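Enquirer: okay, sequence plus prediction incoming.
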Amino acid sequence: PGSSQFYVSLEDNLMRLFGSDRVAKMMDKMGLEEGEVIQHSMMTKSIERAQKKVEENNFGVRKRLLEYDDVMNAQREVVYKRRRHALQGERLKVDIANMVYDTCEVIADTNKAANDYKNFEFELIKYFSITSPISEADFSKMGVLEIANQIYSSTYKHYQEKMERNAATAFPVIKKVYEDNSNKFERIVVPFTDGIKTLNVVTNLQEAYESGGKQLVNDFEKNITLAIIDDAWKTHLRKMDELKQSVQLAVHEQKDPLLIYKFEAFELFKGMIDKVNREVVSFLYKGELPSGNPNEIQEARNVRRPKENLQTSKEEIPNSDELAAQNRAAGQTQGQRPQVTETIVRERPKIGRNERVTIKNVMSGESKTVKYKQAEPLIDKGDWVLTED
């Protein structure tokens, strides 16, 4: 039905980077004029080789980016799994229990290794708002797992009692709002505070009333967990972007940037999970209704946020070669002055090492003819000078 014909210039980037220089030289020798169409199997093969090199290079770049993305994808699955549990609410109680145990284990491990009972007591008050159930003598005798299991039993029991108190405290307020005929609220916003920051919890008014305030406690756990995970994940993503850019410099130390990226990313993710556990546990144990005033309960409405001038796309992080090219280009344009090319002109033609030259002794006036490689050390000493024939 038809055919297509494509033309490629020898000055095209494809040919300039990967094509053979001898092709252009050969065309010049043949006397071909500029713009004349060249049809030859040698040119076709040269273009095919160039395209093959480009595709191989692009495949290597894509494969490398996929290896970097695999690290992020593994972390993303863990975080999204936690968010999904919090949204659905089915395994949220299990996740909170795991967070409490992990925090207990970290506190027991760090303080047992340092043999610091005072800091052990301080961290229990800081995160769980309880006094230590273990005496100093028992702390020095018991192992890390024994300490972690004992404080977990005490802290989780304290947490369950606290959630029941929160439901009992919030129910009279919810009852007043629900029984007030002037309020036609379906979903309400209840403020909770840990004494430092305040977070609003959205819950269904009818379900909170019918469950005696227990639905509010469940939504309290869900909202707090989601808010803290989302905030920590956004911060972690920024750190991962900075890490991906900084590890590219490892090539100058003869190290694999991907390997360093995996190690550092694991440490960052481990620190983020530990921080999330501590913050969620701390707020859940300290969170209280600021007051029992029903007037502070507001209807939950969908607030339309004003559009901000946000950048929706992010530039790809360049590799080491691209960074070097950018730095060279920046250095060349920084001065904003035209580059002056200095031409060096020889006073006399260049002499070959095996050419015979005439030298003359400055003291005795003696002259002799020798090869230049033999005369060069004598001339450097200053006793002989080169004379023109």
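Expert: Everything's here; your move. Residues are numbered from 1 along each chain as shown.
Enquirer: make it CA atoms for all contacts and neighbour counts henceforth
Expert: OK.
Enquirer: what is the one helix or strand residue 79 maps to packed up against?
Expert: In this structure, residue 79 is located in helix 41-88 according to DSSP states H and E. When contacts are defined as 3 or more C-alpha pairs under 8 Å, 6 or more residues apart in numbering; DSSP states H and E, helix 41-88 packs onto helix 13-18, helix 92-114, helix 214-246, helix 257-286.
Enquirer: those helices: which one's closest to residue 53?
Expert: Of all the helices and strands packed on helix 41-88, helix 13-18 sits nearest to residue 53, with 7.4 Å by C-alpha to C-alpha.
Enquirer: need the residues that contact the closest one.
Expert: Residues lying outside helix 13-18 but in contact with it, judged by C-alpha atoms under 8 Å, 6 or more residues apart in numbering, are 9-10, 47, 49-51, 53-54.
Enquirer: filter those to the buried ones?
Expert: When burial is judged by neighbour count using 16 or more other C-alpha atoms under 10 Å, the buried members of the contacts of helix 13-18 are 10, 47, 49-51, 53.
Enquirer: returning to what we had before: now, the most widely separated pair of the contacts of helix 13-18?
Expert: In terms of C-alpha to C-alpha, the contacts of helix 13-18 reach their longest pairwise distance at 9 and 53, which sit 17.6 Å apart.
Enquirer: contacts for the helix or strand hosting residue 192 next, please.
Expert: Per DSSP H and E: residue 192 is located in strand 187-193. Taking C-alpha under 8 Å, 6+ apart as the criterion, the residues outside strand 187-193 that touch it are 198-205, 283, 286-290, 296-300.
Enquirer: do the same with stretch 146-160
Expert: By C-alpha under 8 Å, 6+ apart, the list of residues contacting stretch 146-160 from outside reads 97, 100-101, 104-105, 107-108, 128, 130, 132-134, 139, 285.
Enquirer: adding distance to residue 90 and neighbour count, write the residues you listed out as CSV.
Expert: As requested, the contacts of stretch 146-160 are arranged in CSV below (distance: C-alpha to C-alpha, whole Å; neighbours: other C-alpha atoms under 10 Å):
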residue, distance to residue 90, neighbour count
97, 13, 15
100, 18, 24
101, 19, 20
104, 23, 26
105, 25, 19
107, 28, 21
108, 29, 27
128, 24, 26
130, 28, 17
132, 31, 20
133, 31, 16
134, 33, 16
139, 36, 21
285, 21, 22
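Enquirer: also this one, for the comparison:
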Amino acid sequence: MLSLGAIANKVFGSSNDRKLKKYDPVVAAINALEPEVSALSDEALRARTDEFRKRLAGGETLDDLLPEAFATVREAAKRTLGQRHFDVQLIGGMVLHEGRIAEMKTGEGKTLVATLPVYLNALTGKGVHVVTVNDYLAKRDAAWMGQVYSFLGLTVGTIEHELNDEQRKAQYACDVTYGTNNEYGFDYLRDNMKYLESEMVQRGHTFAIVDEVDSILIDEARTPLIISGPLDDRSDFYNTIDVFIPKLKDEDFELDEKTRQVSLTEEGNEHIEQLLIEADLLKGDSLYDVENVSVVHHVQQALRAHKVFQRDRDYIVKNGEVVLIDEFTGRMMSGRRFSEGLHQALEAKEHVEIQPENQTFATITFQNYFRLYEKLAGMTGTALTEADEFMDIYGLDVIEVPTNRPMARIDEDDEVYRTAKEKYDAIIELIRDAQERGQPMLVGTTSIEKSEILSELLKKRKVPHNVLNARYHEQEAHIVAQAGVPGAITIATNMAGRGTDIQLGGNPDMRLEDWLAEQAEKGKEPSPAEVEAKRAEIDADVQEKKKKALEAGGLYVVGTERHESRRIDNQLRGRSGRQGDPGASRFFLSLEDDLMRIFGSERMDGMLQALGLKEGEAIVHPWINKALEKAQGKVEARNFDIRKNVVKFDNVMNDQRKAIFEQRRELLADEDLAETIAEMRRQVVDDLVAEAIPEKSYPEQWDLEGLKEKIGNVFALELPVTDWADEEGIAEAEIHERLIKATDEAAARKAARFGSDTMRQLERAVLLQTLDSLWREHLVTLEHLRQVIGLRGYGQRDPLNEFKSESFTLFEQMLARLREAVTGQIMHAEIAQESDAPSLDITDLPPMEAHHIDPTTGEDEFAMEGADPAPASGAAPLRTRKAAAVALDPSDPSTWGKVQRNAPCPCGSGKKYKHCHGAF
């Protein structure tokens, strides 16, 4: 019986159908232009680009140009790629142009769809960014679709990891730029650490199209981007703590698999305390004394490394390194690392060399990076299950674009077995049957470990197959491309973002590439005629194999268990049934699977036994599918809440980040900072006077002695402040005025002595370096605050409001410290001799690495190694380029070198460095 909603949809059409209808007239208009556009010569077709740009300059909008521009791109694709956009692809292009998400099934040609809105929006000359999930796809798509853009007179760039700043700037200057989400995000962060505006590589954020948008904006967005630099080495301590964890008993800790958290029990605390006391590593009697904070942190991370993280599931050990595995794609994430010492704890656990920890320089979440774009769009095969999140976080509407041909894949009901062994036996029987019939099969697993278990079982039964997981991802595109050959069995960890179609019969282009590579290895260079002959031979072979695969039922997709996200299951299913091909999909489950086990399979096990389910038998029913989808929906909702909460907290930091970055860009653009420095100097005087002479206070309550001392410390001036109080009728305003006059005169004398150019360089160097240093310290403070603010909930206070309030106070304090530190350094600066004049060249960035951190778990994954792509001039790192005179001069901080935070300040104030000139 149909529900009321289903009946209403039949009568009125779904909301998605109604949205699609508005595109029909535009599609008709584009199709009507086809004969006219097809008749144009190549030169005339190319000339339309200049014509469109003139019309834009004349006041027409992109929407006005859309039908003609799309018709132009369609014709250019026919001439360069031999591909003509289908009507549904035109609809997909319009959805993207409007700044929405186009859900298009696998094999519907999303890569080609993007050319339509990319070309149209690139006409503005502001640059369009196409975002891909990996470097391979960025290079492939830029070269492949670049033929269309180049034909129409547009420039195409690709951002690759190896490029230096100059090369990156040239790529961003192109009309169309391809790159990965990580590269775009890190370039944005690095740009906001540069010391010259001319060295910034990005030129704004106008329009971006995100390929595999669900993978990038949801899965990847759980971890923010972080740029950091190395701290002191503590590898011995990690090894020392690691020895204690295997000595703990089961009752010493509690493990929660759902949240992937582990904590010590009361007995565990006592046990670990005893072990630490025996090793003389504990100060006092309790593990939780304040001086043992660092030890507690190391114990907790070592416990997580041993009890939460499993080798060959969460990471592998390769060439003496702990390499993380992406839980969504099953790929190795070379160079990525966990933060907060967790990766070092894993290295200690696996007895490999321990790499040093890092300090954060800059950070941003993907949510806040991609919201910088004036217009954002995305495309994927699976977005509807996360439509609420896309709308809530990014304001992106999801539109399901129909397939070019009707979907012919049969999605069979899940089979549920009691044990994993019974499940694997059933899968292997199905694989053998498919191979005998010549039906290609893709088997999806959730981890490397499980893909290898299945591979071993197949090897024992001598069933030929390919394994595609993190260990072999170098060949992944070629393995996936040939997974549609009759009888091919491909075992793969998660298929998200692979970016290569499984074509029945195989992929002729990949086969030709492989043949050409083989010829090159043999030192042969085939003639164009030989290449064409080989192409014809391969095409004929592929067509014959495709016929066999179709007769056998098309691609059969088998899932070995359910993922906690329906979208990931749908991605696997979506590999079958491309372009109207027949196909089938089925998931095999057991009560021992992670999802079933964690979400209560005990009752179901008892029920199945009571029903008399025999070994090797499965239960199959649509109700089970619905129950599982409901469980998955609950997990998705919980994960969404976690991500939403992370974004709420990061939005607070984002407001501050935007304020700092905007201020920094203004400083870089301003050639003369004298007025800014003067404002800061006067504000410092205001703050010092307000502190020493409280409002509405009597003269006997004034702290003029303290004011005199602070004026001396900050401004290097000996002023008779205490004597002024003896003058009859002296008021606060008069003292304030005298201090402003004295400090302004001192600054003017210094500027005259240094010379205008040197003074401008000094002001810029000190201001930017101090701002960067304080901002980095502020980031660490906010991260620590975020970790503990949740405890305020126990006091019936909203942690988010508390975080907003506290972080704002910390931000104001940081700005006050900035003013004082900058003023103090400039007023103390001296140049002993002209020949010893310090170098104020600070154009090079410090040595950096780039990471990914998951704020909900504290896990940190490096997005890539050595994020600073290439030092522009081969100069020394930033920290060694600070001004340096021959000998230490107490009045010149640039001659002091590296001063310990708790050491006396070299200026002679008698204070600790951290409370004086080191207060940044």
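Expert: That came through, no problem. For clarity, every value in this text was computed on a predicted model and none was experimentally measured.
Enquirer: need the TM-score between these chains.
Expert: Here the TM-score for the pair of chains, by TM-score structural alignment, normalised by the length of structure 1, is 0.60; 270 aligned residues with a C-alpha RMSD of 3.4 Å.
Enquirer: the closest residue to residue 851 of structure 2 other than its chain neighbours in helix, strand or coil?
Expert: Counting by C-alpha to C-alpha, 6 or more residues apart in numbering, the nearest residue to residue 851 of structure 2 once its immediate chain neighbours are dropped is residue 862, at 3.4 Å. In the three-state summary, residue 862 of structure 2 is assigned as strand, counting by DSSP: H, G, I helix; E, B strand; the rest coil.
Enquirer: number of nearby residues for residue 862 of structure 2?
Expert: When neighbours are defined as other C-alpha atoms under 10 Å, residue 862 of structure 2 has 24 of them.
Enquirer: what's the match for it in structure 1?
Expert: Structural correspondence for residue 862 of structure 2 with respect to structure 1 (TM-score structural alignment): none, the position is unaligned.
Enquirer: which ones among the contacts of strand 187-193 of structure 1 map onto helices?
Expert: Residues from the contacts of strand 187-193 of structure 1 lying in helices, with DSSP state H as the criterion: 205, 283, 286.
Enquirer: surely residue 126 of structure 1 touches residue 283?
Expert: No: taking contacts as C-alpha atoms under 8 Å, residue 126 of structure 1 lies outside contact range of residue 283: 10.4 Å.
Enquirer: now the residue nearest in space to the middle of structure 1, nearest residue through space, not along the chain?
Expert: Within structure 1, one residue has its C-alpha closest to the average C-alpha position: by C-alpha atoms, centre = their mean, that is residue 240, at 1.5 Å. Spatially, and ignoring its direct neighbours in sequence, residue 240 of structure 1 is nearest to residue 265 (6.9 Å; C-alpha to C-alpha, 6+ apart).
Enquirer: I figured that neighbour hits residue 242, correct?
Expert: No: at 10.8 Å, residue 265 of structure 1 and residue 242 do not qualify as touching, with contact defined as C-alpha under 8 Å.
Enquirer: the two: which has the busier surroundings?
Expert: The residue with the greater number of neighbours, taking residue 265 of structure 1 and residue 242 and applying other C-alpha under 10 Å, is residue 265; the counts read 20 against 12.
Enquirer: how about the counterpart of the more buried one in structure 2, what does it touch?
Expert: Residue-level alignment of residue 265 of structure 1 against structure 2, with TM-score structural alignment as criterion, gives residue 807. For residue 807 of structure 2, the contacting residues are 652-653, 782, by C-alpha under 8 Å, 6+ apart.
Enquirer: how about JSON lines for those, with distance to residue 426 of structure 2 added?
Expert: Conversion of those to JSON lines gives the following (distance: C-alpha to C-alpha, whole Å):
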{"residue": "652", "distance to residue 426 of structure 2": "52"}
{"residue": "653", "distance to residue 426 of structure 2": "52"}
{"residue": "782", "distance to residue 426 of structure 2": "52"}
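Enquirer: out of the residues you listed, which are shared with structure 1?
Expert: Using both residues aligned by TM-score structural alignment, their matches' C-alpha atoms under 8 Å as the contact test, the members of the contacts of residue 807 of structure 2 still in contact in structure 1 are 652, 782.
Enquirer: what is the nearest of the contacts of residue 807 of structure 2 to residue 513 of structure 2?
Expert: residue 653 (48.0 Å).
Enquirer: how about the closest one, what's its partner in structure 1?
Expert: Under the alignment defined by TM-score structural alignment, residue 653 of structure 2 is paired with residue 72 of structure 1.
Enquirer: count the residues that sit near its match.
Expert: Neighbours of residue 72 of structure 1 (other C-alpha under 10 Å): 17.
Enquirer: so which of the ones in helices among the contacts of strand 187-193 of structure 1 is the most crowded?
Expert: Each of those was scored by neighbour count (other C-alpha under 10 Å); the top score is that of residue 283, with 24 neighbours.
Enquirer: any idea what that one aligns with in structure 2?
Expert: Using TM-score structural alignment, residue 283 of structure 1 sits opposite residue 825 in structure 2.
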